[in-house]
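Chemist: sequence first, predicted coordinates after that:
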Amino acid sequence: MRFEIEFSGHENIRSNHQKTIEITKDSHLTPQGDCIIGVCANYACADLPQNLKDKLKNSNSIVTFSISVGDHNFTVEGKGHPDLILSHTDDIVIRKSDFVCPRTLAVNCDKASDLLPRKMVSLLQDPKTKGTFAITVD
């Protein structure tokens, strides 16, 4: 199953966080939001289809995230978790840890925002830039 979320860049995107990657439906971003790679997303955890949520709540699920910006792609692999809440109305966070909160979409991910290619981060610092956050669950 594959599901795509569209998002936009923002001048304050830093992408320096070592444990998480976040996209948000919010349009405002302060420089402190250093895990955020995109704003104005068209979906948050609460908006995801129920069949996707069900797959994400399986601890055996392998979740692949493909972040595409222009000609650049970045792939992250994580796992589902039975305790996922998936109810946050603004945000999606993928984590290297196994911490779960309403914003958590996947845990035990192999990368965080600090590894996003700097060329991609530069593109995302332009509010006109559009990106895609694709979720594939096997």
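Modeler: Nice, I can see it.
Chemist: can we go C-alpha only for contacts and neighbour counts from here?
Modeler: Will do.
Chemist: quick one: the helices in the protein?
Modeler: Using DSSP state H, the helices of the chain run over residues 50-56, 118-124.
Chemist: ranking those helices by burial, who's on top?
Modeler: Greatest average neighbour count among those goes to helix 118-124 (a mean of 18), per mean count of other Cα atoms under 10 Å.
Chemist: what packs against that helix?
Modeler: Contacts defined by 3 or more Cα pairs under 8 Å, 6 or more residues apart in numbering; DSSP states H and E place helix 118-124 against strand 36-38, strand 62-69.
Chemist: check it against this one:
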Amino acid sequence: MSFFYSSIVKFEIEFFGHENIRSNHQKTIEITKESHLTPQGDCIVGVNATSSCADLPLELKNKLKNSNSKIKFTISVGDDEFILEGRGHPELILAHTKDIVIRKSDFICPRTLAIKCDKASDLLPRTMVSLLQNPKTKGTFTIDID
């Protein structure tokens, strides 16, 4: 008899669009539980998210705090998907109660979910950004860690 144990941790966060979504920041991507968004929030791709850094399960946080963790993020809107990859780090705080930010840099604060990501919000397909400018558009932010 054999057993297969998957070491992959997967977590999905739902969010919604907003008329002020610009998604043109060159270093970060953010989703927030906040419902309000000003045009200055140019890295934000979704509001009214179901989770923030503080809400993540402990098992996921532990994997995120491993510098060997390779993290795949998928942003899904309708039939469109945007995939990017980042790294974990032992100093991640993962305590912010409103936001999740993934970064190309190695900057860490309570909002940081991953660092050294290969893409930022400026590379989100413009068709997806257009869809996300409708507050009724629903999206999913999926975190996969192996």
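Modeler: In hand now; what should we look at? Fair warning: this is a prediction, and the values are worked out from it, not measured in the lab.
Chemist: any idea what the TM-score is?
Modeler: After superposition, the two chains reach a TM-score (TM-score structural alignment, normalised by the length of the first structure) of 1.00; 138 aligned residues with a Cα RMSD of 0.2 Å.
Chemist: for Leu29 of the first structure, find the nearest of the helices of the first structure.
Modeler: The minimum distance between Leu29 of the first structure and the helices of the first structure falls on helix 118-124, with 12.5 Å, by Cα to Cα.
Chemist: so where is the closest one in the second structure?
Modeler: Helix 118-124 of the first structure lines up with residues 126-132 of the second structure when matched by TM-score structural alignment.
Chemist: with the first structure superposed, average distance for the matching stretch?
Modeler: For stretch 126-132 of the second structure, the mean deviation from the first structure after alignment is 0.1 Å (mean Cα distance after the TM-score superposition for the first structure).
Chemist: and that stretch, how far from the chain's centre?
Modeler: Centroid separation for stretch 126-132 of the second structure versus its chain: 16 Å, with Cα atoms, centre = their mean, to the nearest Å.
Chemist: what's the neighbour count on the aligned partner of Ala134 of the first structure in the second structure?
Modeler: Alignment note: Ala134 of the first structure maps to Thr142 in the second structure; criterion TM-score structural alignment. Neighbourhood size, Thr142 of the second structure [other Cα atoms under 10 Å]: 16.
Chemist: hang on, isn't Thr142 of the second structure packed against Glu81?
Modeler: No. Thr142 of the second structure lies out of contact with Glu81 (Cα atoms under 8 Å); the separation is 10.5 Å.
Chemist: list the residues that contact both of the two?
Modeler: Common neighbours of Thr142 of the second structure and Glu81, counting by Cα atoms under 8 Å, 6 or more residues apart in numbering, are 74-75.
Chemist: from the helices and strands packed on helix 118-124 of the first structure, which stretch is densest packed?
Modeler: Sort those by mean neighbour count, taking mean count of other Cα under 10 Å, and strand 36-38 sits at the top with a mean of 29.
Chemist: no more questions from me, cheers.
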